[in-house]
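Novice: When you get a sec, could you give me coordinates for this:
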Amino acid sequence: MSDAASISTLDEIHVLLKELPGPSREAAKAAEERQTQLTKPLGALGRLEELAIWLAAWQGKKKPQVDRPFTAVFAGNHGIAAKGVSAYPTEVTKQMVANFIHGGAAVNQLCGLADSDLRVYELALDEPTADFSEQPAMEEEDFVRAIAYGMMAVEEGIDVLAVGEMGIGNTTSAAAICMALYGGDASDWVGRGTGVDDETLALKTKLINQAVELHQPTFTDDPLQILRCVGGFELAAIVGTVIAARLARTPVVLDGYTCTAAAAVLHAIDDRLLDHCVVGHQSVEPGHQALMTNIGKEPLLDFNMRLGEGSGAVLAIQILKAACACHNGMATFAEAGVSGPA
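Specialist: Okay, here's the model as predicted:
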């Protein structure tokens, strides 16, 4: 994206956020009218109808398409992981990136089924963020650079973007972001992530409470500061790619808890900034349902998944393909010679 190269400060990002385009009302109206003419009772396909209209509005097409989906997985490491908040060591992030590249992960198999291109974006895996229980996770310069890097992931010609992440310790960041945005105690937002035991869960909860209290004076009125203080490089990149997708009028499918938490900082700035996004699935992380309530989203799937790496978002691409197939391929009442509603 050309805009990414010129972004160097948080102020410039805020200016850009005020200039983001909205949906095509004309395309949405045309898609709604088509839905009234298809050989079914209006509303009989439920959310498939809503999704077809949503896709049409953001793609600017009467007949939306999911012919070239693209999956972006952002990978980064977290300094907080050194405190033992995860069941896995930080080396796993780099090892899993290699697994993605060699086609061995779940997301690779799901991308194959969805005919989605997959690209993995590494963000300084040998240089994790600072331990946010002691200091801000990122300096502003590095934070903005990560956002700009994420913006460059949105390529021309894609019609749907699925977004995921990989980073040991990042559910700790997700819970801290949610607590900072919406209040409560860390216990309201924290989960077992990769499958930690009770002792580790208690430590994770304690460190999140400590971190939010430490950084509260810095949060002020800017949700981006929350992400800078308790987020991660890959989460900042997710924010960047969501912004760039909006500039390109590309619909976005967010993955689970961590991915949604990163995007939520945009919703906190302006509750219209995630209108071009859907949430692919509901994670078993306990904070995810509350998070989706706060941002006004309903997941497309609930399969008890908690893998990350974009897996739920890519699986949901199949739902969007189904919405387009019915919207574009069904005959109208006139074409089929079927009597319409009285």
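Novice: C-alpha from now on. contacts and neighbour counts both.
Specialist: Will do.
Novice: Could I get the full set of helices for the stretch 201-342 of the chain?
Specialist: For the stretch 201-342 of the chain, the helices defined by DSSP state H, counting those that start in this stretch occupy 223-230, 233-247, 257-269, 287-295, 311-329, 333-336.
Novice: oh sorry, the question was meant for the stretch 51-200 of the chain
Specialist: Counting by DSSP H, counting those that start in this stretch, the helices of the stretch 51-200 of the chain are 91-101, 106-114, 140-151, 170-182, 198-219.
Novice: Could you also give me the structure for this second sequence? I'd like to compare it with the first:
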Amino acid sequence: MTASSPAASPFDDIRQLAADAPAAPASTFEGGDRLAEISAWLTAWTGKTPPVVLRPVVALYAGARQGVGPRGYARERLEAVAAGGANVCRIAGVQGAGLEAFDLAIDRPTPDAAAKASMSEKECAATMAFGMEALAKQPDLLIPGVIAAETDRAAGAIALALVGGEASDWSDASEPVAAAVTRAAGEDNLSDPLQALRQLGGRETAALVGAILAARVQKIPVLLDGYAAAAAAAVLHAIDPALIAHCQASHVGTAKGHARLLEALGKRPLINLDIAEEEGVGGVTALALVRLACEVR
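Specialist: You can find the predicted model right below:
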């Protein structure tokens, strides 16, 4: 009698994609000049000498969670972006960056993770695959971010599950963060980063993970925008630290835990302007520095 094969998981294709990611290119940069470091990073990932950024794209994923933030927040902000009235629209225009915003069923919010898993494995894997659509525009630099209320709750819960420490290290909303991780740990092995993601992250976080992974496979450099993107990167880092070698942290925001998580990921932010807003603002602001670095030889 032959042993039965283990049941297929919706995450199998994601894990295989991560396992098949090409090796990170070697960087020849040595020294402490940050502009030269950025230039060398771009050259390594794009293969262009001197480096150049011609098609940067800001990809924003809008998600909503039950009982988190003001009712209708994500819809209101998504409409502001669509109308060109959000800060990121104006800054992206100045920088010549493309801007795309994706509605991740915001009229059907995911459950509060303190009460129930945010997503099933199937929904989480499908949302990650949807997040990869940001690469359809063939950007030569991707700036992924979110449109969501109280992003520190989901990001803090993922950081707590994957990095450890206390809930108060990662979010001012320490009680719901701790409750979410305690509940999830009773249902799943949170040392599996994809289980931690589907239990604790919203759809917007899952889409970010998919976008960052797709960029890694296609060797497209990424500027992580905000705490939510850092948490998404932490999921991939927990699978294999090399999966975020193509990423730079655009900035460090004011959210509690953001700086701590970037340190845990070994990512030094390009700028520190105390930008509290998510929605791609920090990422597209840092794009100006990246463009300047392209002029450094």
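Novice: quick one on the thing from earlier: kindly state which of the helices of the stretch 201-342 of the first structure is positioned closest to residue 301 of the first structure.
Specialist: helix 311-329 (7.0 Å; Cα to Cα).
Novice: what range in the second structure matches stretch 105-113 of the first structure?
Specialist: The alignment of stretch 105-113 of the first structure onto the second structure (TM-score structural alignment) spans residues 86-94.
Novice: Please compute how far that stretch lies from its chain's middle.
Specialist: 20 Å (Cα atoms, centre = their mean, to the nearest Å).
Novice: And the contacts of that stretch?
Specialist: The contact list for stretch 86-94 of the second structure, computed with Cα atoms under 8 Å, 6 or more residues apart in numbering, reads 58, 77, 80, 81, 84, 98, 99, 279, 280, 281, 284, 285.
Novice: Narrow these to those that are buried.
Specialist: 58, 77, 81, 98, 99, 279, 280, 281, 284, 285 (16 or more other Cα atoms under 10 Å).
Novice: who touches the fourth one in this structure?
Specialist: By Cα under 8 Å, 6+ apart, residue 98 of the second structure lies in contact with 55, 56, 57, 58, 92.
Novice: now do 6 Å
Specialist: Going by Cα atoms under 6 Å, 6 or more residues apart in numbering, residue 98 of the second structure touches residue 57.
Novice: Relative to residue 164 of the second structure, how far out is it?
Specialist: Per Cα to Cα, to the nearest Å, residue 98 of the second structure is found 36 Å from residue 164 of the second structure.
Novice: got it, and the last one?
Specialist: Per Cα to Cα, residue 285 of the second structure is found 31 Å from residue 164 of the second structure.
Novice: Over to residue 181 of the second structure?
Specialist: Using Cα to Cα, which is the criterion applied here, residue 181 of the second structure is 11 Å from residue 164 of the second structure.
Novice: center of the first structure, which residue is that?
Specialist: Centre of the first structure computed as the mean C-alpha position; nearest residue by Cα atoms, centre = their mean is residue 254, 3.0 Å away.
Novice: How about that residue, nearest residue that isn't a chain neighbour?
Specialist: residue 279 (4.7 Å; Cα to Cα, 6 or more residues apart in numbering).
Novice: Need the counterpart of the one you found in the second structure.
Specialist: Aligned partner of residue 279 of the first structure by TM-score structural alignment: residue 249.
Novice: For the counterpart of residue 151 of the second structure in the first structure, give its distance to residue 164 of the first structure.
Specialist: In the first structure, the residue matched to residue 151 of the second structure (TM-score structural alignment) is residue 170. Note on residue 170 of the first structure: its distance to residue 164 of the first structure, by Cα to Cα, is 12 Å.
Novice: Repeat that for residue 147 of the first structure.
Specialist: From residue 147 of the first structure to residue 164 of the first structure the distance is 15 Å (Cα to Cα).
Novice: Then residue 200 of the first structure?
Specialist: 25 Å.
Novice: next one: residue 54 of the first structure
Specialist: Where residue 164 of the first structure is concerned, residue 54 of the first structure sits at a distance of 21 Å (Cα to Cα).
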